[in-house]
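[1] here is the input, now give the coordinates:
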Amino acid sequence: MKPYKILLYLISVFLVLSILSFVFPKEGIQINTNLFLRFPNIKTFLKTEESKYADISEILEYHQAEIMENISDLSIDTLKNLKDSVYNIADSLIAEMPTDTLAEEKNYNDITTAKQPGSVLQQLEYPEGNKNVLYPFFDHLRNLNQSGELIRILHYGDSQIEGDRISSYIRNELQKEFGGSGIGMFAPVIIKGTNISMDLKLNGSWERFTMHSIKNRNIFHNRLGALMSFGRFAPINSFDNKMFFGEINLHKSNITYAKTRKFKQCRVFYGYNEKPFIAELKYKENTLDAELIGTSKQLNTLKWDIDGSLDEITISFKGEDSPDVYAIALDDHSGIAVDNIPLRGSSGTDFTKTDLAFLRSMYQKINAKLIIMQFGVNLVPYAVDDYSYYEKQFYKQLKTLKGLRPDICILVIGVSDMSQNINGRLVSYSNVVKIRDAQKNAAFKAGCAFWDMYEAMGGKNSMPAWVNNKPPLARTDYTHFTWKGSVVISKMFYEALMKDYNEYLKNENINN
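    Presented below is the predicted three-dimensional model:
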């Protein structure tokens, strides 16, 4: 083809596309319930408007010293090789929601005028300003020295807390203030691609069972326990008298807080084994203890006291049937334990689908006093106009969990800011505020405290500033914090919690 014909062809194609860009509906064309077709407007390519992000400079300035103090030995980013769970696992609430064909997020180097993260002193919020909703938990904190008990904080969340992010900082600060040690409870079989604040290795045919196992009818009961999962080293309903073996090796990690490495007891929460099994505690090649465990149809606890100087332990199981192993706990005998419980792909609405009587018994056995609920990022990419359905379902979870124990408190952490690419510009998803409001309304209706992470980050269009900060405080998926960023946001939350605790102490002293 001659050059002038090629030129004419290109010009004609450009003219056709230009005309189409003007006449194509701005809101797009809905193909079906799950698909929208949009066409870019030529005006968007001619704009030279500079992207304006939230000013978060004071945030980083305020917390910079804390970042350097806490991450000197915590340089591994747990999401380095982890894809965003938002795109990998569908949430049961959002499978039928329409998606945007242009919503795929990419790494754009937009100019940012944002301030540094950390300056927003975001306080806890309460239903009708009633701070008494956390006083039962504050009572336990104040009396820990006298009671000598071990109390637990369960931190539930989505992929935003995987790898012990956020939980680890809260745990370390609380244990420094109120006593305790160890990493708390964790599942024997953790989510693939993640880690905990210990080096964990499994040997044997371990299998993980979750809410998806119930939905897929891989199991025919709904006893998931406090971690919303359990593990087994033998198949369910094994009838061939074969001997099965499972081993959990735990080695102290050098990239965790010091108190995490000093635990004084190891407990295994298990139950519902049809045949006896042998459980052993080992240090390297030496067996420290061995027990023959009989059949069981209830939740039981196997406990060993641990020499804090041991740098590794191995828990070994052997038998013709496996119990359902609900959790391993590495704790102190007193003080505070904080459990990191990531539920990938979840929006926090599955608790009522489990065996609540069993969950109540486990909460009682582990002495749970505070539940932190941190969800939302899995909902954001699936925009709808009205989130009242989510508010109702989330409220149902909160109300149900509060009813399991008379003295349990719940604190909801709202959804973080998230960015999407709109015509080459990174902007906050328009539905983040709606989801945040639904979570807050549900929390207040259920009598729970609320902390607004979206506003703490700087509000609208704040996520790009966290990503573009030096060092980066969020990943280029514009969804998840880096480890450094998790330290910043965790410190902000912890300071808000302690501010209200100290105010509680002052009021108690005045009244007494």
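
[2] could you use CA atoms for every contact and neighbour count after this?
    OK.

[3] what sits against the spatially most central residue of the chain?
    Residue closest to the mean C-alpha point of the chain, counted by CA atoms, centre = their mean, is Gly157 at 2.7 Å. By CA atoms under 8 Å, 6 or more residues apart in numbering, the residues touching Gly157 are 341-344, 346, 348, 373-375.

[4] what about the residue nearest to it when sequence neighbours are not counted, how many residues close to it?
    Using CA to CA, 6 or more residues apart in numbering and skipping residues adjacent in sequence, the residue nearest Gly157 is Gln374, 4.5 Å away. Residues near Gln374, counting by other CA atoms under 10 Å, number 25.

[5] so which residues of the stretch 251-400 of the chain form helices?
    356-366, 388-402 (DSSP state H, counting those that start in this stretch).

[6] deepest of those helices, which one?
    helix 388-402 (a mean of 19; mean count of other CA atoms under 10 Å).

[7] elements contacting whichever helix or strand comes after that helix?
    Remark: after helix 388-402, the chain's next helix or strand is strand 409-413, criterion DSSP states H and E. On a contact count with 3 or more CA pairs under 8 Å, 6 or more residues apart in numbering; DSSP states H and E, strand 409-413 meets strand 368-374, helix 388-402, helix 432-445, strand 449-451.

[8] sequence B follows; please return its structure for comparison with A:
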Amino acid sequence: MNQNKNHKVVTLVLICFSVYLTASAMSLIFNVHWQPLDRVNLLSDLFVYKTEPSAKNTKASTQKIITEQSPEQDFQLYKKPEFITNFYKGDSICALPRLAAKIARLQKTKKGKIRIAYFGDSMIEGDLLTQTLRRLLQQELGGYGVGFVPITSNVNGFRQTVTCAASGWKDTNFMTSGAKNLYISGHIFTGNGTAQYRDNTIKNNDVSIRKSILFGKADNGSLTFNNQTISINGKEWVNSQMLSDDTSHTIKIHSNTASMPLYGVSFESENGVFLDNFSFRGITGVELAKINDEVFEAINQNTPYDLIVLQYGVNLLFRPNDKNYDYYAQRMVPVLARLKKDFPNTDFLLISSADRAFRYNGEMKTAVGMPNLIQTQAQLAFENGLAFYNQFESMGGENAIVKWAQQNPPLANKDYIHPNAKGGDVLAEKIFRAMMNDYKKYNPKTKNKK
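    Reported below is the predicted structural model:
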């Protein structure tokens, strides 16, 4: 008899507990609240709560409870190779959510453009690395065209993705004393110059490509395009004017107004992914501080970028025994702050330095300051809300550049600094896979941490 009563008590307790647990869960899931239950909710300690004013009553006393899980951050994630991280733990955290949202939309509708600005030094000069990354992205997501091309360049004879023959231009750039009003490429071109371009990335001759000229403030300027004179006018710091939209992949221009500031030309199809190469030899990234906010803002207003990539570092390793890069971090912080302010809807990806070597005791080895530099760059990303990619570890870590230069066939030059074209392809493929793996984590129904 007593056993039967005990059984009934246990059953009753279990039933009450189940009802209580279910009510607690339903309260959180459907955001339905009853004050007595909220005070003793069985699941409340499993969630982080914040409050916001009720839509019906804005008084502070009337609140609705919102649950939000807060992922843990782990700075050590910067060491992981072939991986894009925003330092939040978890296999479902997308580090580049804005870019991922655009990719999802483009895949669904096949309409629209994704723009990527890829800044770097001589490691991407001549479109190395970026030419392969662009090709892989366009193969995966659509799009034709090399994107931005400067009016002229010191690597015209080296770059394979564009054929450019240019003469008669004055180049004012990052290295010019007192230079002002530079484009984000670090250049501005003036003079009665002539240039002819061919986009070599397009293999389909039936693809219609929009060719445009990019320029600064111009009043009653004149340009000869394919033997026709056209007027160039623009009141913005950055202006774009279409020259043609057809299946021709070659254009020729001549500036009839010597004072007119020109930046470059662009080749783009109607839809797809477009990656602009902004390489400048010998810089570290702090030079971007020389670009006016008005230039950044004009670009963001008219042709905004969905992703800005910053790949620098190798030029900080110019002395073999340097180990402290705090001075660099101090100078880069305001640059990153300006970029984030002027491109508020853009994802940012900081890519670390690749490996470089010096001779120590007669043997080529990774620079002794490399670990400190990579950690400094990761700290910049961590503290300023940028995603991070460890290129040093992705290419193999310590002494990778030595192995790359000495293997057969080689992947790097014997300067033990620069990957060659084959090495650039390898680096690009790794970055592409990391980007696609990050995109797979994107879930439009959840708020990915940024």
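
[9] circling back to that earlier point, so which of the helices and strands packed on strand 409-413 of structure 1 gets nearest Ile11 of structure 1?
    Among these, the nearest to Ile11 of structure 1 by CA to CA is helix 432-445 (41.3 Å).

[10] hang on, the earlier thing: how about CSV for the helices of the stretch 251-400 of structure 1, with distance to Leu15 of structure 1 added?
    Output for these, formatted as CSV (distance: least, CA to CA, whole Å):
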stretch, distance to Leu15 of structure 1
helix 356-366, 63
helix 388-402, 45
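
[11] hang on, the earlier thing: wait, what's in contact with the residue nearest to Gly157 of structure 1?
    155-158, 348, 412-415.

[12] Ala298 is in contact with Glu236 of structure 2, correct?
    Yes. Taking CA atoms under 8 Å as the definition, Glu236 of structure 2 is a contact partner of Ala298 at 6.8 Å.

[13] now do the same contact list for Pro471 of structure 1.
    Per CA under 8 Å, 6+ apart, neighbours of Pro471 of structure 1: Lys484.

[14] what helix or strand is it on?
    Per DSSP H and E, there is no helix or strand for Pro471 of structure 1.

[15] quick one: map it onto structure 2.
    Correspondence of Pro471 of structure 1 to structure 2, assessed by TM-score structural alignment: Pro409.

[16] quick check: Val189 of structure 1 vs Phe209 of structure 1, distance?
    9 Å (CA to CA, to the nearest Å).

[17] of these two, who's got more company?
    More crowded of Val189 of structure 1 and Phe209, by other CA under 10 Å: Val189, with 22 against 18.

[18] got a list of what the aligned residue in structure 2 for the more buried one touches?
    Under the alignment (TM-score structural alignment), Val189 of structure 1 pairs with Thr152 in structure 2. By CA under 8 Å, 6+ apart, the contact list for Thr152 of structure 2 reads 164-166, 169, 195, 264.

[19] let me know the closest of the residues you listed to Leu12 of structure 2.
    Distances from Leu12 of structure 2 to these, taken by CA to CA, are shortest for Gly264, at 78.4 Å.

[20] so who does that closest one touch?
    Contacts of Gly264 of structure 2 (CA under 8 Å, 6+ apart): 148-152, 213-215.

[21] again, only this time at 6 Å
    For Gly264 of structure 2, the contacting residues are 149-151, 214, by CA atoms under 6 Å, 6 or more residues apart in numbering.

[22] okay, now Glu508 of structure 1: neighbour count?
    By other CA under 10 Å, the residues close to Glu508 of structure 1 number 11.

[23] ok, now Glu495 of structure 1?
    17.

[24] am I right that it falls within a helix?
    Yes. Assessed by DSSP: H, G, I helix; E, B strand; the rest coil, Glu495 of structure 1 belongs to a helix.

[25] which position in structure 2 aligns with it?
    Using TM-score structural alignment, Glu495 of structure 1 pairs with Arg433 in structure 2.

[26] Glu140 of structure 2 versus its match, what's the distance?
    11 Å.

[27] skipping adjacent residues, who's closest to the aligned partner of Ala367 of structure 2 in structure 1 in space?
    Counting by TM-score structural alignment, Ala367 of structure 2 lines up with Tyr429 in structure 1. Leaving aside its sequence neighbours, Tyr429 of structure 1 sits nearest to Ser419 (CA to CA, 6+ apart; 5.7 Å).
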